[in-house]
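# Turn this into a structure:
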Amino acid sequence: MHVVVLGAGMIGTTVVREVSHFAEITKVSVVDVRQEGIDKCLETAKSTKVHGQTASLATEEDIAAVLSNADLAIACLPHSLSLTAIKAAITSRCHLVDLVGSNFTEKNALSQQAMKAGIIIVPGCGVAPGITNFLAAQGIELLDEAEEAVMICGGIPRHPIPPLWYQVVFRLESVLGLYTKPALAIKNGEIVKLPPLTGLEKISFPEPVGECEMVNTDAHSTAFTLKDKVKNLYEKTVRYPGHWEKMKVLAELGFLDSEPIMFDGHPIVPRTFTESVLSPKLIGPSNEDITVVRVEVKGIKKGVPTKHSWELVDFYDHGRGITSMAKTTALPATVAAKWILQGKINETGIMPLENLIINERFQPFVDELNELGIQIKYNAVVESLA
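Below you'll find the model as predicted:
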């Protein structure tokens, strides 16, 4: 079977290397606008299955052209191209696993078209959204009445330095987007939008992480797919102490605004200016990072208050030579892709992981992630909250 990977960045390269190991896949085409990225990807993959192709990926027609002979594609593209890739996959009748989870309502409007094309599109198939989504969904499934689900995730440096105690693993543009976008959540059974950088709470993880802080961020598709199954649902993003306070000050002063202002007779976008200023200050002493995940679901089971929780603390992967965030983002997508090709996932339409990886599929999927080095730990005894 032929798989196309769209994008040869850090995540795309990780995806290519992993899927090239799957026996079901006979050909992997990595497509990017930059030959330099493709060359680096080919060198990393070291597989005769992998072939590179430069192409524009700016339009639906561009992407459809490279998907025309593929069985499945994995999109490792910027947020701005996610919807374009989905439309191209439908046109090409090509299954698609997409790492981006934003704009779910727009994407879901295309679900009927995907069904008619006989394909499945899995959006938000990374760590958050992704792993956090199906953990929350499974916790809800295990309860008779679900009161609250909290999805907590953060990518943080192993060796943090001041002043922000953070370093960029992917694109600062995406990080600031997370910081400025209202946070979709479920409150008392209704979808709400919470102001960005609100809901500050303290949280602790096992050493060497220790004390951290978290704020509300976007719950993505789960705000829609789990609305009728849980009374309250939130996503929280983790950083080291002090980071959120400083970012909130920048936001309050207008440095994260996207509306242009005049400076020295020229229009500038404050957020773009801030990205330029901050980028060199967010390069740490090493690229070693840590990914932390905790998902807690509370409710009632057989009349007893009960909590289910899962935790992941993952470190830079020295064996693969990749960041933890690259690993935990890429590998769920590769497993989902393999399951589609194997027929273990046979639905059609637009189906996020929380609709797919529950009940009988849940533990096998978690076991496969564990075998690949993503160790998700479950609090083995259901905890009474009485």
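
# Every contact and neighbour count from this point should use C-alpha atoms.
Noted.

# Strands along the stretch 251-386 of the chain, start to end?
Taking DSSP state E, counting those that start in this stretch as the criterion, the stretch 251-386 of the chain carries its strands at 261-263, 266-268, 289-301, 304-315, 349-350, 377-378, 383-384.

# mind checking which of the ones you listed is nearest residue 39?
Checking the strands of the stretch 251-386 of the chain against residue 39 by C-alpha to C-alpha gives strand 289-301 as the closest, at 25.2 Å.

# quick one: contacts of stretch 327-345?
Contacts to stretch 327-345, defined as C-alpha atoms under 8 Å, 6 or more residues apart in numbering, come from residues 1, 11-12, 14-15, 18-19, 22, 24, 72, 74, 97-99, 125-128, 130-131, 291, 317, 346, 356, 365, 368-369, 372, 374.

# How about that stretch, which residues are buried there?
The neighbour-count check on stretch 327-345 (16 or more other C-alpha atoms under 10 Å) flags 327-338, 340-341, 345 as buried.

# Can you get me the start-to-end distance on stretch 279-293?
Terminal residues of stretch 279-293 lie 25 Å apart, using C-alpha to C-alpha, to the nearest Å.

# how far out from the middle of the chain is that stretch?
17 Å (C-alpha atoms, centre = their mean, to the nearest Å).

# Alongside the first, I'd like the structure of this one:
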Amino acid sequence: MKFRYKVAVAGDGRISRAVLHFFNRQNRDIRAFSLENEKDLRNADLITGALAGEIGERCLDLALKYRKDLVDVSDVDPEIYQARGKEIGKSGITVIPGCGFCPGIVNFLLGRETCSPVRVLEIHVKAGSLSPQGDYFPFLWCFEDLILEHRLVSSQIISGRKKRFPAFAGYRREKYFGIEAESYYSASGFENILDKTGARSLTCRVVRPSGFAAFFRFSESYGLFSPERMAESKAFLERIRRANYTLGEVEVVFPGKRIVWFLKSFSAAREKWNSMQKITASVPAAVGRLLLDGKIERKGLVFLEDLAADKTIFQALIDGVKKQGVTIVRREKRNA
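Purely as a prediction, here's the structure:
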């Protein structure tokens, strides 16, 4: 069979495997392949990056070296791409970073709601994973990145002031799908949106099952997440698979009203793809299709939120994510 496009997928983790599968399953004219030798990029039409944070910038290096468009899921801070913005622009390629869940589809929804001239007052985001078995946390994506996430200091904008918080700060009790949960401030990866909206408050919270913070701190105290024990702990904690949810809640507050987007992905214990794989990998598969078909015409560094104003692109991406069984609901509420 002759393929119209060839897509190179960089990475060998859970998300990269799902990206590879979704590209090939959804598109008969696309052959997605796992990138093992960088020379294979000579015949590729697109690179999709899904590398761990510490080596994530490698995808951008390859895209620039071989002058190939890049749709990147890798856990890389926006500032790293922005620092190389001129280099990307001169290369004549398109680089779209943050094409995952959060950052990713969350940024896209924020971009849609903030592209109007109506003043944005506040932005609040919550995202995380849970299981119907409340005393179980599903380790659904890169284990090392997940551990690092709960060690980082985060920046939040509260009432016009930028404040820094340690991991697990801002503890709040939550409840989703009847499951007792908790949330805390977390690094977001979408702070650059603040410059475009002027919102006086922008917060991001990670949602975890009730008791997770205590579990994590005890594990740290015992050295279970130390470099020497990381591989052993990863194998043990990922071994047991149970039903799992991945959820996102995006709230944008305007004068007189607030818009709330809710996203939910679910996977049964024995499904091949977990809920995080579904909601994350569906985004680069949809964005990559749009880019290959020429529906995304912009060159240079392009963030997902910059594309959301285009109604055709917006609907195509939302439909692509929904194909993986992800629920996406928008509600409008009047302010009290």
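
# Residue 175 of structure 1 is nearest to which of the strands of the stretch 251-386 of structure 1?
Set against residue 175 of structure 1 and scored by C-alpha to C-alpha, the strands of the stretch 251-386 of structure 1 come closest in strand 289-301, at 14.9 Å.

# what helices or strands is that closest one leaning on?
Counting by 3 or more C-alpha pairs under 8 Å, 6 or more residues apart in numbering; DSSP states H and E, the packing neighbours recorded for strand 289-301 of structure 1 are helix 131-141, strand 145-157, strand 304-315, helix 324-342.

# Was I right to think residue 150 of structure 2 contacts residue 167?
Yes: counting by C-alpha atoms under 8 Å, residue 150 of structure 2 touches residue 167, with 5.6 Å between them.

# corresponding residue for residue 235 of structure 1 in structure 2?
Matched by TM-score structural alignment, residue 235 of structure 1 corresponds to residue 204 in structure 2.

# Now its match. Nearest residue, chain neighbours left out?
residue 125 (4.7 Å; C-alpha to C-alpha, 6 or more residues apart in numbering).

# Thought residue 248 was touching that neighbour, still the case?
Yes: taking contacts as C-alpha under 8 Å, residue 125 of structure 2 lies within contact range of residue 248: 7.4 Å.

# In CSV: the helices and strands packed on strand 289-301 of structure 1, plus distance to residue 173 of structure 1.
Shown next, in CSV, are those (distance: least, C-alpha to C-alpha, whole Å):
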stretch, distance to residue 173 of structure 1
helix 131-141, 22
strand 145-157, 15
strand 304-315, 24
helix 324-342, 16
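
# How about the contacts made by residue 355 of structure 1?
134, 137, 225.

# Can I have the buried ones of those residues as a ChimeraX selection?
In ChimeraX, the members of those classed as buried (16+ other C-alpha under 10 Å) are selected with the following command:
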select :134,137
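
# Out of the contacts of residue 355 of structure 1, which is nearest to residue 307 of structure 1?
Nearest to residue 307 of structure 1 out of these is residue 137 (C-alpha to C-alpha; 13.3 Å).

# Please determine how far residue 212 of structure 2 is located from residue 206 of structure 2.
Using C-alpha to C-alpha, residue 212 of structure 2 is found at 11 Å from residue 206 of structure 2.

# Compare these two and say which is more crowded by neighbours.
Neighbours per residue (other C-alpha atoms under 10 Å) separate residue 212 of structure 2 from residue 206, with residue 206 holding more: 21 against 18.

# secondary structure class for that one?
Following DSSP: H, G, I helix; E, B strand; the rest coil, the label given to residue 206 of structure 2 is strand.

# Was I right to think it contacts residue 130?
No: using C-alpha under 8 Å, residue 206 of structure 2 is not in contact with residue 130; the gap is 11.0 Å.

# where along the stretch 1-150 of structure 2 do the helices fall?
14-26, 57-66, 78-83, 85-91, 105-114, 143-149 (DSSP state H, counting those that start in this stretch).

# Please work out which of these is packed deepest.
Per-stretch averages of neighbours, counted by mean count of other C-alpha atoms under 10 Å, single out helix 105-114 among the helices of the stretch 1-150 of structure 2, with a mean of 24.

# what does that helix correspond to over in structure 1?
Taken onto structure 1 by TM-score structural alignment, helix 105-114 of structure 2 occupies residues 131-140 there.

# That stretch: average distance to aligned residues in structure 2?
Compared with structure 2 after fitting, stretch 131-140 of structure 1 deviates on average by 1.9 Å (mean C-alpha distance after the TM-score superposition for structure 1).

# List the contacts of that stretch.
When contacts are defined by C-alpha under 8 Å, 6+ apart, stretch 131-140 of structure 1 is touched by residues 125, 146, 149-153, 222, 226, 229-230, 293-297, 308-310, 332, 353-359, 362.

# Now, of those, which are buried?
125, 146, 149-153, 222, 226, 229-230, 293-297, 308-310, 332, 353-358, 362.

# neighbours of the residue nearest to residue 160 of structure 1 when sequence neighbours are not counted, just the number please.
The shortest distance from residue 160 of structure 1 to any non-neighbouring residue, by C-alpha to C-alpha, 6+ apart, is to residue 166 (5.9 Å). When counting by other C-alpha under 10 Å, one arrives at 22 neighbours for residue 166 of structure 1.

# what number of residues lie near the counterpart of residue 194 of structure 1 in structure 2?
Using TM-score structural alignment, the equivalent of residue 194 of structure 1 in structure 2 is residue 165. Applying other C-alpha under 10 Å, we find 16 residues neighbouring residue 165 of structure 2.

# Could you name every residue contacting both of residue 150 and residue 167 of structure 2?
Joint contacts of residue 150 of structure 2 and residue 167 (C-alpha under 8 Å, 6+ apart) are residue 186.

# OK, contacts around the aligned residue in structure 2 for residue 11 of structure 1?
Matched to structure 2 by TM-score structural alignment, residue 11 of structure 1 sits across from residue 15. Residue 15 of structure 2 sits next to 50, 141, 277, 280-281 when contact means C-alpha under 8 Å, 6+ apart.

# Compare those with structure 1 and list the overlap.
Retained in structure 1 by both residues aligned by TM-score structural alignment, their matches' C-alpha atoms under 8 Å are the following of those: 50, 277, 280-281.

# what two of these have the greatest distance between them?
Spatially, the most separated pair among those is 50 and 277, at 11.5 Å (C-alpha to C-alpha).

# quick one, which of those two is more surrounded?
A count of neighbours by other C-alpha under 10 Å puts residue 50 above the other of residue 50 of structure 2 and residue 277, at 28 against 24.

# residues in contact with that one?
When contacts are counted by C-alpha under 8 Å, 6+ apart, residue 50 of structure 2 touches 9-11, 13, 15-16, 56, 72-75.
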